[in-house]
Each structure stands twice: as structure tokens, then as C-alpha cells.
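*Asks:* Dropping the sequence and predicted coords here.
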Amino acid sequence: MRILFLTGRLPYPPNRGDRLRAYHFLRVLAREHQITLLSFIGDDRETGNIGPLRQFCEDIQLVHRGQLQSTMTTGLNVWRSIPLQSLYYRSSVMQGAVDRLLERRHFDAVYVHLFRMAQFVADRPRPYRILDLTDAISTEIERALPYHDPKWRMIYRLELPRIRRYEREIVRKFNETWLISDAERAQLLQGKADDRVIVIPNGVDTDRFRPSNPTGADNKIIFVGHMGVFHNIDAADYMARDILPRIHKVLPSVQLDLVGAEPADQVRHLAKLPMVRVPGHVADLNAALNDATLFAAPLRFAAGIQNKVLEAMAAGLPVVTSSYVNEGIQATDGVHLIVADEPDTFAGRVVDLLQDPALRRKIGRAGREFVMSRYRWEDVLDRLKIVAESQAMRR
């Protein structure tokens, strides 16, 4: 199939959740399909990142999205009923690029990454249109409300009804919609039946993320994530300020590493606390995971699947995480990972693992086996085979 691949961010480097999914889908689909990538970029310097994508694409086209222009567009169109983030990506230049490609070339399908980009093909009857919502973003916004400052809480309270309505409406305009987990599908459909809404999970590169150090450091906890994203910033702060001191009372030698690209000031300042390191981006994430004793991901709000947790499990590292995170992963608490939510409980489960090497090994092995059996990037290729077959039957 010839596919137009439409993204709001250039899917490279794959250093945050949205880019990660788009990059790996692009990489896997290119094995059997011809891909034209059309993407926004926010900065001309991003053009330096297209090199690694060329091997997967027969053509790459970019549209510049300036922050000032996007902000002005949002302000001028705020009276509209669509979500602010869709308004932020509203662009006559992108619409023109989409229209020209679809009029001048033959495409069998359009893949649209996230609802912010849906506006550019939502009203077209063809070609076959796939909307990858990934998450029901309204769920995470609702869960995050108590943790925002008053200004952003007010903005998101106004935005939330728009997003909920838009998510329901936009699905009806596409041939099919993809979500990352059964939990996200249930949140979107709210008990309704719709066989056009399909679960396509993320995958993990289990050759890259694997056990390589059977011992690891003593009493070293690691949390990994893009440290400029709000739910990771909150989790890092919560871990360092509320949970780590409780662990320290029992295990004074405990250390916490907060690893991830582009740490926000709030995260960088945590390095001033005793027992906390903020190394930022690391070149070899698998080595960093294997150098730790366990992985802690105390996200107080989340949606979808947190790949950082899957990668830690693939590396054989025992994981302690929250109920919201496991809602997407659907692992068995106490077998594949440990689930805890309140600070005292979370700290207690971490201490239990730090003091029990046999339990760490048992959960680490079970977690890796679980990830290897359930999370494959190739699932997206399997789905496109079904789409191609159904399209061929209609010709």
C-alpha cells in the first residue's frame, strides 16, 4: 500500500511517547508499504533530524509551525468549539500540502497521528483514513486537574468538555480509529459498541532492552521519562520529595536517579536534594536500567501505555508503579510488577523489593516474559494487512 503518514511532530528522535509510537509505526510499516511522511516542525533546526527517517520514506515533506503564529491562530479561533490544541495546529499551509498530495498522487490510506491532525482529512471520503488517537486524552486531562496550578486548572476545565466532545465526534469521520490499550478504548466508547475502534498496542525492542547486569547497584532506584512532560515532572517530584524520604528512613543508602531528556527546571532542582541525581539524557538507557536495583514509576495521573515501564520490564528490572499506569499495561500485581499508590504503601513496596534479591529476580524475569509475549511493534503491520485485504476486495 502507498500510505500518507501525517504527524504533528517530526517522529525523530523517538525520545517521548508520541514520537516513539509514530517512529516505530513508520519503521515497521516501511517494510511492506511505501510511505510519504508529511509533518509539522516547530523549528528549522529539526530538519537535521530527517536523515534517520529517509530510509523508511519515499518522500518527506515538512511544514513549519511557528509558535507565535500558532498562538495567534488559537486566539483568533478560540470561539470555535474544537479543542485548543487542534486550533493550535490549524494551518492553511498544512491543509494545502495535504490537499496537493492527495490530489496529485495515489494513496491507498492516510495514517493520522493524534487528533490534532485529524482536521486535515476528516471531511474527505477517501482514501481509507486511519486516526491513531493513541490515548483518550480527556482521561489524562481529567486525572491531572488536581495537580495543575490554578491558572492551568481553569484552562483545562474549559478545555475538557471540548476534548470529550471532539473525541466522540471525530471517530465517526474516520474509517477506523486506533487506541493504545483496552482501557483507552473503554474510556472512549463508554460502553458503546464500535468495531471500527481498534486496539493497537505499543511495542518494545527486547533486543535493545534486555538484562545485561545480573546484580546492579545496591539500593539504587531509577525513574525514566521525558522530563519536560507534565506527568513525568510531577512523578519525579513526588518520588523525590514524598516517597524517597520514607524509604531513606529504612535504607539510608538509597539513591534515586531521574533519567530523561530535557528536564524541566522543577526536575533539575531536585538534584539539590540528598540521594537524588538528575543525569538527564543518557546515551545507553539499557545500561542505566541494568545499573539500577529497581524501577519506580509513581505517576499520579496517566493514560495509555507508559513505554518507560515496558522498557524497564524488558530489561529485567523489577517495577513498582501506580494503578493508573498498570491500567494500560494490564500486568498482574505481585507477579509481573508491583502496584502501589499512596506514599507510605509505595515506599513500603520499594523497601520490600530492595531487601529481597530473590523477589526482585522473580518479578524481573516474569515482567520481561510478560512484555515479550504481549508488546510487539509488528502488530501494526498485522493490522495493515487486514486493511489492505479489505481494500483489495472492494476494488
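*Replies:* Right, received. Where do you want to start? Numbering: from 1, shown residues only.

*Asks:* going forward, measure contacts and count neighbours with C-alpha atoms only.
*Replies:* OK.

*Asks:* Distance from the chain centre to the top helix by length along the chain, please.
*Replies:* Determined from DSSP state H, the single longest helix within the chain is helix 150-171. Between the centre of helix 150-171 and the centre of its host chain there is 19 Å, according to CA atoms, centre = their mean, to the nearest Å.

*Asks:* what does stretch 322-335 give?
*Replies:* On CA atoms, centre = their mean, the centre of stretch 322-335 falls 16 Å from that of its chain.

*Asks:* same thing with stretch 96-112?
*Replies:* 26 Å.

*Asks:* want to compare, so here's the second one:
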Amino acid sequence: MSGRRFLLVACRSARQVGRGDGVVLRARIAMLRRHGEVTVLSFGGGDDTPWPDPGVRLVEVPFSAPRAVLGALRGLPGGLPIQAGIWRQPAFVRAFRGLLATGGFDAVGFITLRPALALEPWLAAAPPRRWLEMIDLLSENMDRIGARAPWPRRALMRFEARRLVRAEARAAALFAPVILVNPDEAARHPGFIHLPLSLAPGRFHDPAPLRPGRLRICVSGNFTYFPNREAAGLAVRGAAGLVAAGTAELTLLGRGAPALAATLAAGLPIGAEEPADMALALAGQDVALCPVLTFTGMQNKILEAAAAGLIVIASPGPAAVIGLEPGRHFLPATDAASLAAQLAAVLADPGRFGPMRRAAQDFVRAAHDQDRLALALDRALDLGPPSG
């Protein structure tokens, strides 16, 4: 190792699986460890288990709901987005300032805009080399979700989106580089760069052989997030016919799956798991349903399903963000009827989709290879080659 020291700041613990920002955080930990030691500051607590790598230190502070409300209210007059205000909590600020005072860090990276804005008043004490990583632009994300939300939630989300636009414009001056997972949004904003989501080498394995006459269908994601709950409801409607007929079994995989399955079941036998290892859970499935009604986030669920070698049925737009082509890498579907039609086609002749599964798997494993993307991060942060 070169002996460098890095500080990564995130809202949620690196231990928490099932969220997009956590996927990025864990990938960055692995990439930066090639250059030195990594400290991660986040909210969390309650789990004192050391990280498996002794070169990684987790500093976690408890999240306070009352402090979140207070932070959001205090930030409103100054234009601080609510998305950031809820994280501007005294314990988080004290931990950040304490680490900067004693840590001797060479660089500081923020995972998503939220903690970056929450800690903006104290950035002057941070090293000159500081960067920001975002899944997608929160302002556009908020607009998309708000467009489907009922009033008054719609009005609140549009108000928040306007504040986030101004905050994102400031980010270009505060951080270098600003890295986006979403390539289209990065291309529209000078000074922002695109870095795809990465796949850890050897993490995903080929699924079990297809069983004739009965499909194992899954829907994965963090189901505490409203767009994923909405998408899961659509997937259940699309798969309901086959499940009711006994020619398919349907399982929700991810955080909040049991509660959502109970809500959506309506008499259907829907399985639910909160797997610690999503790659292992996907290896026991045949088909992944990945419909997206609100086009937000990096759609990690599509990437993981393709990497696991499943037959992917997905909304075309989000699949295109990670480079997948309809008909070649996945089966496109936009509503319950088209989901049902694609599932019927797979059930009728699952072997016909073997080349599609292999093409998708080969593509994502190459395009999203973590070792290759680590070199791209090295260039973006001007780190040079790792040593040791």
C-alpha cells in the first residue's frame, strides 16, 4: 500500500445492503484500499462487528429522528434542501470535524449529495482533494417521483427539486470531480463525469438450470423505497396469472420484502426474503422482473440480475442506462400485460433465451468490471497507479 488515507462520508452504513448508495460505497472502499487505508463516516450504530478488512475503519453515529426534523426546519430559511437538512445532526457534524482534526486524510469523498450539503459549512477544514459521487441528480429524481405523487406531496417535491437544482450547481465549485452513475445526466452537465456501477470480480455465479414447466421469478430491490414498492406491485400483476396457475413461483428479494409481499399477495403465494447476499439469492432464480414506473436511480437490480445470468424482463429506459439492448440482452416490458406476455413466451420455450442470458451476462461483467473501473477512478482522482 502507498500509505494514503481516505475518508468516505455517507448517510448510511456500509453494512447496510440493498441500497444504491451502499453499493457505490462498498465499491469505493474496495477501490481505494488499493492505495491505502479507508475510514468511513456514516449514520448507523448497534453493530460493533469489525469490518473484515483491518484497513477499513467504520465510524458510525446514531440517527436521531427529532434531530432530523430540527435540521430540516433550520435549513429551510437558508435554502438547504430537506434531503440534506435531515442529515445535519450535531453528532454527525462533531464526528466529521473530529476526524478532520486528527485523521491526516489525503482526500475526502462524499457518497451522494445529501451528506455533502449537510456538512458544507465545515468543508473548509477538509483536504483540498475532495470529490462527490451521485447515483443520479436528486433534482431530476425528485421531479420524476413528484410527477406521480398526489397533492400536496407533489407540490412539496417540486419545491424540493428547485432547491436541489441550485445545490447541484454549487457542487461543481465545491468538489472535483463530481461523479455520476447516470451517463445521460453526466453528459448534460459540464464538469460532471460518468463512472458506471461496478461488479466485484467473481461475486455472481451462473443460476441453477431451468426447470421445465415451472419458472422461478423474482423481483429485487429495496422495498422501503416507494418507486420500488410501486414497481413490485406492477410485477406481481404481470406474474399473477402464472403464479395462480401453478406454473411459476414469485419471490420478492430485498429489504422490506416480507411486509410488501403480505400487502400485495391478495391470495397469491408470494415468497419474500431479505438476503444478506443478493448474488446467492439470485442464483436460485430463473427470471428477474425489473419494471420501473418512476425512472430513478441506477437500477442496480437490472445490473445484478443480468450479472447473475437470469432472463431479464425490464423497462427499456433504465436498462439502457447500463448499456443493455432490448431483444439482445433483455425482454422489454412496460406494463402488466407486456410483462405477462413476455413471461408466457419464456415459459413456452425457456431454452430459446439461453443466448440472451449469456449475452447480457458477458456484457455487464465486462462493462462493469470492478478492476477496470478502479483504474478509471484512479484517473478521475489523479491517484496514479496503486503500489504495494
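*Replies:* Structure's in. What do you need? Keep in mind that this is a model prediction, so the values were computed, not measured.

*Asks:* Give me the TM-score for these two chains.
*Replies:* Here the TM-score for the pair of chains, by TM-score structural alignment, normalised by the length of structure 2, is 0.87; 378 aligned residues with a CA RMSD of 2.7 Å.

*Asks:* Mind listing what's buried along the longest helix of structure 1?
*Replies:* R153, Y156, E159, L160, P161, R162, I163, R164, Y166, E167, I170, V171 (16 or more other CA atoms under 10 Å).

*Asks:* Can you find the partner of G364 of structure 1 in structure 2?
*Replies:* When structure 2 is aligned by TM-score structural alignment, G364 of structure 1 is paired with R357.

*Asks:* what's the mean deviation for the host helix or strand of that match versus structure 1?
*Replies:* Using DSSP states H and E, R357 of structure 2 maps to helix 354-367. Compared with structure 1 after fitting, helix 354-367 of structure 2 has a mean deviation of 0.8 Å; criterion: mean CA distance after the TM-score superposition for structure 1.

*Asks:* Now stretch 129-145 of structure 2: buried residues?
*Replies:* 130-145.

*Asks:* so of the residues you listed, which ones are in strands?
*Replies:* Members of the buried residues of stretch 129-145 of structure 2 lying in strands (criterion: DSSP state E): R130, W131, L132, E133, M134.

*Asks:* Count residues in the vicinity of the residue nearest to the last one when sequence neighbours are not counted, would you?
*Replies:* The shortest distance from M134 of structure 2 to any non-neighbouring residue, by CA to CA, 6 or more residues apart in numbering, is to T112 (4.5 Å). Close neighbours of T112 of structure 2, defined as other CA atoms under 10 Å, add up to 24.

*Asks:* which residue in structure 1 lines up with T112 of structure 2?
*Replies:* Checking TM-score structural alignment: T112 of structure 2 goes with L114.

*Asks:* all helices for the stretch 51-200 of structure 2, in order.
*Replies:* In the stretch 51-200 of structure 2, the helices defined using DSSP state H, counting those that start in this stretch lie at 65-75, 82-85, 90-102, 113-118, 138-148, 153-174, 183-187.

*Asks:* Save the ones you listed as TSV, and put in distance to R237 of structure 2 too.
*Replies:* Output for those, formatted as TSV (distance: least, CA to CA, whole Å):
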stretch	distance to R237 of structure 2
helix 65-75	35
helix 82-85	32
helix 90-102	42
helix 113-118	35
helix 138-148	19
helix 153-174	26
helix 183-187	31
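
*Asks:* wait, which of those is closest to D335 of structure 2?
*Replies:* D335 of structure 2 lies closest, by CA to CA, to one member of these: helix 138-148, at 15.7 Å.

*Asks:* Now the closest one on structure 1. Mean distance?
*Replies:* Mean deviation for helix 138-148 of structure 2: 2.5 Å (mean CA distance after the TM-score superposition for structure 1).

*Asks:* Does anything pack onto that helix? Which helices or strands?
*Replies:* helix 153-174 (3 or more CA pairs under 8 Å, 6 or more residues apart in numbering; DSSP states H and E).

*Asks:* how far off helix 90-102 does the longest strand belonging to structure 2 point, in degrees?
*Replies:* In structure 2, assigned by DSSP E, the strand with the most residues is strand 36-43. Orientation check (axes from the mean of the first three to the mean of the last three CA atoms, to 10 degrees): strand 36-43 of structure 2 against helix 90-102 gives 160 degrees.

*Asks:* Which strands and helices lie in contact with strand 36-43 of structure 2?
*Replies:* Using 3+ CA pairs under 8 Å, 6+ apart: strand 36-43 of structure 2 touches strand 4-9, strand 56-61, helix 90-102.

*Asks:* how long is stretch 186-196 of structure 2 end to end?
*Replies:* 11 Å (CA to CA, to the nearest Å).

*Asks:* Would you mark the buried spots in it?
*Replies:* A186, F192, I193, H194, L195, P196.

*Asks:* So which of the residues you listed sit within strands?
*Replies:* F192, I193, H194.

*Asks:* what residue of structure 1 takes the place of R203 of structure 2?
*Replies:* So, by TM-score structural alignment, R203 of structure 2 is matched to R208.
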